[in-house]
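Chemist: Below is the structure, and that's it, no one-letter string:
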């Protein structure tokens, strides 16, 4: 019976038919959870920019790729969605939602490797993960990039395990698509490029060592002595000695041990290099970061050459090396075709489908479209490492993972042990992917909550391996019972947390997913007020309102007021206040006194964006304050109660003021009655951060 026939029979077995039904159910829930109520949360600063540039491409005013705003591909796709379905908050988030659905479905491609328990476990963990659900409904490029990364890893593993002639073309196309979405593709190339080098060295060593053992170890015999009774006339008993050949494989170092050594050594070497670089890669005074990473690459190359030398001396044909054989199966024509197709696609994507070969002319993209795509993204990303945007703490992702994804972390730990005990190619790929992603993203200077999904995905696949290994042991009794209870409770916790963090309090600052660019509910409320006030002004005064919004608070108003006829972006200061405008939005540092020519205005304070950056150790100074730490985290886990600390702050906001002409203000009060201006729904806290008065305001 051939392997394909046996695999087909396995997947037609009753258990796989049930697994297929479970997968269909999980897929349906993924569609429902990702697409429902996409517009309920106020837009984040970055979401509004993505939507705005998509509109620019739709109306023909998009100037081309600028690495500040990442790749252009999602602008093209969002523009297509706007053209098909109209412009709305939900449609602006449709691409990440569809990508999130795809991420839940993709583990099915690895069902033969994950097994009948690991496959639905991977899909279930991706489905109910609070992190995955939140950022599948978040209008940035990360969900789409994660989907492309997942496809890329699937193709890489397929190329190594069962190479086909079409693999190079698909792999290079996916890498170009990833580059056209986000510069993080350089990290993907680094992760799997370094893995390929370790794998090649490992295969060379296994081949040479196996050949050496076959040549130099003499057959090993074990003697047996028996007495045999010979029936006959005299009935004699004689002793017979015999030798039995022992298999040579029992005496050699097993291949699993070699795989284990190379996997762990490669990860430890990468860890050592990142310790050498430090947690702020942009500020390297002695040896630049690129040189240190180059030293890491040279170290791996030296190991490869040494192992290849052993292989050559052993007279093993290089064509027998699995990694080299996989790369050679597509042949030169396959790789050349892949490069040509990828180059054509790259040119199309970065020149707006051959319509605009010039660049935007910005400081960060000063060249033509093709050169910007090739070099500007990497140069900008490398320069940004010194700014340490986002959270500066190296343990940032670890804390968020344990806060939201402890079930996946626990099962991933089991998965790592399982792979190390019996390493195979699939396990090595996933362990390397998970460990390298955690190391690299924790090392990189920019640490943002949405980047956590790139660490979490391989951990969830590793968790699925762990779940399958637990099932394969089939332990009975209390162990199985408690493991089952733990997994059920973990899935329940993840489900409840996902629902609350995505549907009920997704825009509130006590959620650690919320970053400083998140708009408060007042922003969409004010956008609605402006639309209504403009209609009232046109009816009563025969003119549209003139609205000026300062650059520091312009986004996401730029998206919400996209159809507003007379709103404009402005750089406002106390010395250049636009006294002729009907409504003016400024941050708190540009507030003015209502005197002189400004006596005709009413000032209305409001919060524009909010956030919370807790101290993960709760500001403790010693073991005696450990109880405060446990209590603070316990309150947060149970009811999302934030805490204050010695150097931290309760949830804070970028506050500002709206200056509105008195006649417009009175018109609004008459029209809206008591609800003008509406402040939107805000959270209230019951402990250290008792009220929203803890939000930073300009008058405090």
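Modeler: Nice, I can see it. These numbers come from a predicted model, not from an experiment.
Chemist: can we go C-alpha only for contacts and neighbour counts from here?
Modeler: OK.
Chemist: So residue 405 sits against residue 126, correct?
Modeler: No: using C-alpha atoms under 8 Å, residue 405 makes no contact with residue 126, being 10.5 Å away.
Chemist: Which residue comes closest to residue 626 once chain neighbours are left out?
Modeler: The shortest distance from residue 626 to any non-neighbouring residue, by C-alpha to C-alpha, 6 or more residues apart in numbering, is to residue 620 (6.9 Å).
Chemist: does that neighbour really touch residue 627, like I thought?
Modeler: No: taking C-alpha under 8 Å as the contact criterion, residue 620 and residue 627 are not neighbours in contact, 9.4 Å apart.
Chemist: and these two? which has more neighbours close in?
Modeler: Neighbours per residue, other C-alpha atoms under 10 Å: of residue 620 and residue 627, the larger number sits with residue 620, 16 against 10.
Chemist: any idea which element the more buried one lies in?
Modeler: Residue 620 is located outside every helix and strand, with elements delineated by DSSP states H and E.
Chemist: Check residue 603 too.
Modeler: Secondary structure assigned from DSSP H and E places residue 603 in strand 601-611.
Chemist: Summarise which helices and strands that strand is packed against.
Modeler: The contact analysis (3 or more C-alpha pairs under 8 Å, 6 or more residues apart in numbering; DSSP states H and E) places strand 601-611 against helix 522-540, strand 652-661, helix 662-672.
Chemist: Use this one as the comparison:
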């Protein structure tokens, strides 16, 4: 007989519990989940349809190399490494494709909008939600959330840092500072705009602390104003040398043009004055009173963590090159200066941070944050510790390289570039944030609390809300200033304007909406004003477009009748609205009319976003579509896949392509193992019997003689750019009177000309240009040559030969007389040269070769033995960026066309640097600017 076993009590598993209990859903959370879902769908829908742009293809290809086991070496030329690692992870999960390449940025773009959930304490529930809506629908953010660039990465982590800082100021939890340190480290692995975000943040935190200090009660009042004086002069003495370092050449200590002395002693003095100011602060204000200030806590954390990464400024001051650190040659001058400066700054800032944290009793938190901060940066800069050089390029070289690029000013855009782009795309966030800024300034003048909205249950204290709003105003103002001042201006940088403007604009709109008693408005007929005002404006616009009383023709009478009917409708609708407004105050009526107008403009704003992202995304009729791959890219790719499938099998086609078609095709050719890259060295042997040949139009003349009449020729668009007519308004260099604006008469002529005004509004409203898209310029073109017998196997479309008839190449007159001459002498060997562009011989028999792909010049003896080599990648004297030509002058000096540094360099026969001249300018075909270049390709002596 079996003994009875007592039953065990059953504890329900978490899997048995309803999920809704844990979600604790309410209508607010449901709205946020729905918005996040909408944002995600808008960003991933058909995200792989658009052809990759030039820069995108670089990012996708190097990410693919990492995914495919070829590793990755951080290069400041392509910004931070985080994008490449996350894209490689996306390839691993989804497989390599245009969709998977853009999926991480789409996810981060969704996160930017969703993060406004944590801004509810300072924006209010409605304000945060409206800000998230604008971040979701923003044209620049939506478009670039479907675009594999670094900017959304930087925005995501910058926003995370900012939110964590204000959450800490509100709550005081040390774990928030540790999380902030981790996010700050990741921010620096995205893009060098991280330094702009951090400078803006530090500047505001310091000013907020200064305001609190000066408004406080000092224990020793005699220290108050000396403290302020030391701080101001110390800041000036520190910032001025940094400004001089931006524009100074490397290789020698930075000398102040105005003072005629090295600037590093001034920077050291500035640091000393700031240290003395802080000593006076502790002594005069009282260290016990300062301890516990959360604003000071977070300021110390951000400054001491970020400080060492600004070492590039001080390395340049001492005459070093922050881009030329070589751990293989640790005793080299540049390496010694860079390592010494960075190590000294790291020890100073880390000791300062640890001292402060220890005095606050949270040393362990600081050390934990420090470990996360440097650990995450080193992890990605070194590609999981497989690239030791990433320590130098990441912690020092990144800022150093991009400081040097500000003089290059890629894109050659005028100072008013963002004043043109932002109103064209982000007019709703710009308008709302502008109104918010005016409202905040008025309340400051009246000494009223800045956030006058009705606080909800999620609201932070008034002081924190005011601190947040002032930061948004500061953020917007300095963003306009910094990016306008910076030399490099590009359309994707508009995203950095959109974020703070959308956040502040969302707060302002919620403030105004919550201030209106909507039930009373409804009862008093105020909704008629809200709905009728935009209708009245649209009728008014329609009447203005008419030209009545112009004659008795049917068309003239029709316009007259339309104008009269419109005028009657205007009067009637206006009378109706005025009657409804009598029951309301004029102030309320004005607010309703303003909200009504904003609603109408918002519809146009959403239309702008929709057309840019889903209709015009492939076409440069949108100014944000810059250096993009044309739709022809994917047409050609699909044709090549079809040729391969029908002739030799899936992706087995053996075809030839040159250096002009590398990008973005290098990404798309990854699955063709039989592709053959010939660079600029197009020869008969390289093209022999190739089924398909792709060459840029610049190389077409080289290929034609070798192809004979065996091929059809079809020309396609490769990369294209938007129109830049606005550049006619400025000169490339300041005029003698000190102004860069030369086009005021031209601008006024455009304004007066009705036809010019029509062209302008056609572009603004419809993106309609006078030049048809089929003949668009500026654009780079390429040519696809298809062997006729291959075309006959693949296409039964009779249109192909007809379309290509004009492109049929005549018989090569030299084909029957071709003789293969073997080389008498070969200079260089396997792995020694990379895409050499040109060579020349000196009178003594020396042979100089432009080793373009290796960014150097090599000198060989007459019998082909390597004598010397000089140069490396960079923009400093003696460095090159793809030199295309080398020549020997009458005196034996060596001249190099440093093509993509846009200059000419002169050297001794042994490679010693002598001098250089030139710089980047886009002349748009206009003569008159001497001594400047756009990619010089060759040198000649006359």
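Modeler: Sure, I can see it. Because the structure is a prediction, the values reported are computed rather than measured.
Chemist: Can you give me the TM-score here?
Modeler: TM-score for the superposed pair, counting by TM-score structural alignment, normalised by the length of structure 1: 0.76. Supporting figures: 594 aligned residues with a C-alpha RMSD of 3.9 Å.
Chemist: before we move on, the earlier item: now, of the helices and strands packed on strand 601-611 of structure 1, which is deepest in the fold?
Modeler: With neighbours defined by mean count of other C-alpha atoms under 10 Å, none of these is more surrounded on average than strand 652-661, at a mean of 22.
Chemist: equivalent range in structure 2 for that strand?
Modeler: Alignment of strand 652-661 of structure 1 against structure 2: residues 778-787, by TM-score structural alignment.
Chemist: Then stretch 121-132 of structure 1?
Modeler: Under the alignment (TM-score structural alignment), stretch 121-132 of structure 1 falls on residues 130-141 in structure 2.
Chemist: returning to that earlier point: can you put the helices and strands packed on strand 601-611 of structure 1 in CSV and add distance to residue 493 of structure 1?
Modeler: Rendered in CSV, the data for these read as follows (distance: least, C-alpha to C-alpha, whole Å):
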stretch, distance to residue 493 of structure 1
helix 522-540, 31
strand 652-661, 28
helix 662-672, 42
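Chemist: With residue 634 of structure 1 as the reference, name the closest of those.
Modeler: Residue 634 of structure 1 lies closest to strand 652-661 among those, at 21.4 Å (C-alpha to C-alpha).
Chemist: And the closest one against structure 2, how far off on average?
Modeler: Superposed on structure 2, strand 652-661 of structure 1 shows a mean distance to its aligned partners of 1.8 Å (mean C-alpha distance after the TM-score superposition for structure 1).
Chemist: Just tell me what residue 499 of structure 2 corresponds to in structure 1.
Modeler: Taking TM-score structural alignment, residue 499 of structure 2 has residue 457 as its aligned residue in structure 1.
Chemist: does that match belong to a helix or a strand, and which?
Modeler: Take DSSP H and E as the rule and residue 457 of structure 1 turns out to sit in helix 452-473.
Chemist: Return the set of buried residues in that helix.
Modeler: In terms of neighbour count (16 or more other C-alpha atoms under 10 Å), helix 452-473 of structure 1 has its buried residues at 452-470.
Chemist: what do you get for stretch 394-411 of structure 2?
Modeler: By neighbour count with 16+ other C-alpha under 10 Å, stretch 394-411 of structure 2 contains the buried residues 394-409.
Chemist: any idea which helix or strand comes after the longest helix along structure 1?
Modeler: The helix that spans the most residues within structure 1, counting by DSSP state H, is helix 185-216. For helix 185-216 of structure 1, the following helix or strand on the C-terminal side (DSSP H and E) is strand 220-230.
Chemist: need the contact list for residue 67 of structure 2.
Modeler: Contacts here follow C-alpha atoms under 8 Å, 6 or more residues apart in numbering; on that basis residue 67 of structure 2 touches 88-89, 91-92.
Chemist: actually residue 555 of structure 1, not the one I typed
Modeler: If you count contacts by C-alpha under 8 Å, 6+ apart, residue 555 of structure 1 has them with 45, 48-49.
Chemist: Widest-spaced pair of the buried residues of stretch 394-411 of structure 2?
Modeler: Of all pairs drawn from the buried residues of stretch 394-411 of structure 2, the widest gap by C-alpha to C-alpha lies between 395 and 409 and measures 23.2 Å.
Chemist: corresponding residue for residue 633 of structure 1 in structure 2?
Modeler: Matched to structure 2 by TM-score structural alignment, residue 633 of structure 1 sits across from residue 760.
Chemist: swap that for residue 404 of structure 1, sorry
Modeler: When the two structures are superposed using TM-score structural alignment, residue 404 of structure 1 falls opposite residue 425 in structure 2.
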